[in-house]
Structure formats: C-alpha cells, structure tokens
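> Kindly generate the corresponding structure for this input.
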Amino acid sequence: MLDRRTLLKLIASGTAFTTVSPKVVLAKTPDKHYAMVFDVRKCTGCLSCTVNCSIENQTEPGRERTVVNQLSLTNDDGVAMIALPNQCNHCENPTCVKACPVKATYKRPEDGIVVIDYDKCIHCMNCTKACAYGARKPDPTHKNPPEKCNFCIHRLQEGLLPVCVESCIGVARYFGDLNDENSEVHQLIKNNKTYVLLQSAGTKPNIFYIGLPENFEDKKWLQADFKNWQR
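I've put the predicted structure just below:
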C-alpha cells in the first residue's frame, strides 16, 4: 500500500513518458476503431464513472470495471493532485486474448472492442494475470467470469455512449470512432499531446490520456495498491 511519502518518491524516480504518434493512431482501419480519451486535467476524481458503471453493469464491490486513482505530484508550487482513470485498454495486441485457453476472450473485428464470451469462459482467471494494466477483476471463487470494461456494448447498440462517459461530471472522458475524422476522439488525438500506458509493452492500447505529467513511471503506478493511499 502506498503512503504519501512513497508516492512522491516514485514520482521523483520515474522516467519520462513518450507521446504517441497521431499519424500512427489515426491510420484508418477497414472497420470502426473505437477508442476512449481521458483528459486528466478535467477529471475531478469524483468516481461518478465508477459508481455509474457498477450500477449499469451490476458488478460486485471490488470488481469495478473502471477505477480512478489519486496521484500526488510535486511541482514548483509544491504538491499537486491528479486523478488517473484506468480500465480495459481494448488493446490492438491484447495479451488477455492470447492467455485464454478456450478463446472466450476475443477482439471484435467490426469495432476493435475486446470482449468475453461468458458462455465459453471457464473462469480460470488466466486473463486477469496476463493483463498488464490490472484491468480485469478476477472472481476469487472461480465461479464467475472476470469483470472488465466492454465500452458498454449494450448501450452502443442503442446509439448511446458508454455510461462512464455520459455520467462524467468533469467531461473528462470522450468516446468514439477514430476512423471518423469528425469525432471528438479523432480531433483530440490529432490536436493534443497524447499518451498511452505501458507503450513499450507493445499492446497498442486504445485508451489515450491528455494532460499526464511527463516525469513519472506508469508501470509503478499500475502495480501500486491505492486503497486508502492517503492514510
């Protein structure tokens, strides 16, 4: 568990992020290319996204599909705070798909969303260990499939946004088709310096961040336990 002092040490010892190339990210694919953008400058850490997602998808406590961690950062003015959302990154090269022994986890060719076929899933939880982002929440009893974000497919089918985007009080979450040049996500990535987590892992995430500081190491943050971090 991280306390405030440990968080600041991690910040001080971290390495710089590298931006992602808009030309590479926005290269058109044959079908839709769904993605999400988080603007951490606008995120208030209110957890409205986590609460509404849990209600919408009826997830159990501790198995939330999207979380927001609070980070302490040092700058010239002292200590600053940012909120860092994290969930399934719907990677282009998802390690969870490779780890599934029965092909219950797969990437939809029509839009790139990574989903779980609950009828095929054998609850082995291999995928939860394979995900470098900690985005899959296992069932300790192995009686139920893992929980993960699926961009609220049931809402997309009705022409609605993912519930975390719709309920975001700070308007910090954006969702859309990167192949649509008029979509907000396309324009945000085109016109801003954007980052992804664990870029060196080669998973090619489809969750992008705007406003992240460049002096902390994402791998350490993803491995940290932020529960009651401030105590």
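
> contacts, neighbours, all on C-alpha from now
OK.

> From Asp139, how far off is Pro61?
11 Å (Cα to Cα, to the nearest Å).

> To clarify, my last question referred to Gln70.
25 Å.

> Let me know the secondary structure of the nearest residue to Asn150 once chain neighbours are set aside.
Spatial nearest neighbour of Asn150, chain neighbours left out: Val115 (5.9 Å); criterion: Cα to Cα, 6 or more residues apart in numbering. Put simply, Val115 is strand when judged by DSSP: H, G, I helix; E, B strand; the rest coil.

> Hmm, Tyr106 and Val115 touching each other?
Yes - assessed by Cα atoms under 8 Å, Val115 is found in contact with Tyr106 at 5.7 Å.

> Tell me who's in contact with Gln187.
Contacts for Gln187 (Cα atoms under 8 Å, 6 or more residues apart in numbering) come out as Glu181.

> Could you pull out the buried residues of the helix or strand harbouring it?
Secondary structure from DSSP states H and E places Gln187 in helix 184-191. By 16 or more other Cα atoms under 10 Å, the buried positions in helix 184-191 come out as Glu184, Val185, His186, Leu188, Ile189, Lys190.

> How much space separates the fifth one from His90?
Read that as Ile189. Ile189 is 17 Å from His90, by Cα to Cα.

> Would you mind listing the residues in contact with Thr95?
Thr95 sits in contact with Cys127, Ala130, Cys131, Thr203, where contact means Cα under 8 Å, 6+ apart.

> And this one, please, so the two structures can be compared:
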Amino acid sequence: MARYAMVIDTRKCSGCQSCTVACRVNNELPIDMIYNPVTTHGPIGKFPHVRMVHLPLLCMHCGNSPCVDACPTGASQQREDGIVWVEESKCVGCKTCIMVCPYGARVTNAKKGTVQKCNFCKDERVDQGKVPWCVQTCHQKARVFGDIEDKDSEVYRLVNTTKTTGRLLEELDTEPFVYYLY
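The predicted structure is shown next:
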C-alpha cells in the first residue's frame, strides 16, 4: 500500500497562486473557501540581496491526525494510504476538527453546514493514478506528489537526500506528510 506525501520546494515557488486557483476551480469551492493558500513573507534581507519567501499551506495529511481522533461523528477519516478526508454525510459541522488542527487546514462551508478540506483530490485524481490539481498546475514544478515509501519515487528521493527538508510544527508529533524544501 502506498503512503502518499507531498514535497513543496519553497525555493521554486513564485507565489503565482496557480495551485490555489486550480484547487478552487476543480473542487468548485465557494469564493470564501480556500484549501491551499500561499502565504508570502518578505521582503527578507538587505538591499540589494532581497528576496520573498512563498509558503504554500494545505492539510498536512498527518500520520497522527488530531482531527481524526477528535471528530465525534467519525466524519474525519484517514485512508490506509494516509489521505485524510471528511465524509460529508457524517459531518454535523461542529467544528471540533477545526479547533484541533494546528495547521488551520479546515474550512467551514456555511451553505452546507459542514467542514471541508484538502483531500489530495483523492477521488478524481489520485485514485485514477494522477497527481492532485495543485501539483498538476504548478508552473514552477515546486510541488511533487507520490508514494514516500517507494524508494524509486521522486518524493522519497527529495525527502531522504535533501538536507534542507522540514515539516511544519514537527514538535507537535502530528507526523505531517507535507514536506518543505528551504
């Protein structure tokens, strides 16, 4: 069984927001919902050596997911391949998962009365052997998606051979499966 992960190279990300737009369009999200915003930090440095850092954010598909553990109805679930998702028919919109997610990766759909989040495009992309829309549309090739347990995969290579790899809030022991290259 695969264990899916994403690697985001912040050195390549230009902050173009193509990933955010592709996600919003293909998931038919309302205008007030974003699953994967790109934050921009900077300028950093002193002239003439100034730069901006773009940090794409999304659900970390944690190995130790506090949202799954906290969900009182079982709507927040995790597949064997690591993808964390919300079963809409079970979600009562209590927002417990929003409160326990340290990454701010869940959003309320006020119209439906449910909580939604990135699911790596599991049904329409990953289960069809394709990469998520945010990866597909990234012009800079800053996002890489794949099986982190497959030693021949690009994700495995990047995580295990790059010295500047990190994960957000690792100290919380959520075991996030989104890695960043700095």
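
> Superposing both, give me the TM-score.
In this superposition the chains share a TM-score of 0.93, using TM-score structural alignment, normalised by the length of the second structure; 179 aligned residues with a Cα RMSD of 1.4 Å.

> What segments of the first structure are helices?
Ranges of helices in the first structure, per DSSP state H, are 4-13, 22-25, 48-57, 95-99, 126-130, 153-156, 163-166, 184-191, 218-223.

> closest one to Ala80 of the first structure among the ones you listed?
Across these, Ala80 of the first structure has its closest neighbour in helix 4-13 (10.4 Å, Cα to Cα).

> residues in the second structure aligned with that closest one?
Under TM-score structural alignment, there is no match for helix 4-13 of the first structure anywhere in the second structure.

> For that helix, list every residue counted as buried.
So, applying 16+ other Cα under 10 Å, buried residues of helix 4-13 of the first structure: Leu7, Leu8, Leu10, Ile11.

> same thing with stretch 32-48 of the second structure?
Met33, Ile34, Tyr35, Asn36, Pro37, Val38.

> These into TSV, with extra columns for distance to Phe145 of the second structure?
Listed next are the buried residues of stretch 32-48 of the second structure as TSV, based on distance: Cα to Cα, whole Å:
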residue	distance to Phe145 of the second structure
Met33	23
Ile34	20
Tyr35	17
Asn36	15
Pro37	18
Val38	17
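
> Just give the nearest non-adjacent residue to the residue nearest the centre of the second structure, would you?
Most central residue of the second structure, judged by C-alpha distance to the mean C-alpha position with Cα atoms, centre = their mean, is Leu58 at 3.1 Å. With sequence-adjacent residues excluded and distances taken as Cα to Cα, 6+ apart, Leu58 of the second structure is closest to Asn36, at 4.5 Å.

> which one in the first structure is aligned with that neighbour?
By TM-score structural alignment, Asn36 of the second structure lines up with Thr66.

> count of residues packed around the aligned residue in the first structure for Ile83 of the second structure?
Under the alignment (TM-score structural alignment), Ile83 of the second structure maps onto Ile113 of the first structure. By other Cα atoms under 10 Å, 25 other residues sit near Ile113 of the first structure.

> can I assume Ile113 of the first structure is in contact with Lys107?
Yes - using Cα under 8 Å, Ile113 of the first structure makes contact with Lys107 at a distance of 5.6 Å.

> Mutual contacts of the two, please.
In contact with both Ile113 of the first structure and Lys107: His90, using Cα under 8 Å, 6+ apart.

> hang on, the residue nearest to the centre of the second structure packs against Ala105?
Yes - contact criterion Cα under 8 Å: Leu58 of the second structure and Ala105 qualify, at 5.6 Å.

> and for those two, which residues touch both?
By Cα under 8 Å, 6+ apart, the residues touching both Leu58 of the second structure and Ala105 are Tyr35, Asn36, Cys118.

> count of residues packed around whichever residue in the first structure pairs up with Cys101 of the second structure?
Counting by TM-score structural alignment, Cys101 of the second structure corresponds to Cys131 in the first structure. Other residues lying near Cys131 of the first structure total 19 when counted by other Cα under 10 Å.

> tell me the contacts of Cys131 of the first structure?
Contacts of Cys131 of the first structure (Cα under 8 Å, 6+ apart): Pro94, Thr95, Cys96.

> ok, those vs Gln157 of the first structure, which is closest?
Closest to Gln157 of the first structure, out of all of these and judged by Cα to Cα, is Pro94, at 23.3 Å.

> from memory that closest one sits against Thr203, does it?
Yes - with contacts counted by Cα under 8 Å, Pro94 of the first structure reaches Thr203, the gap being 5.8 Å.

> Of the two, which one has the most company?
Pro94 (23 against 18).

> Give the aligned equivalent of Tyr4 of the second structure in the first structure.
Tyr4 of the second structure maps onto Tyr34 in the first structure, by TM-score structural alignment.
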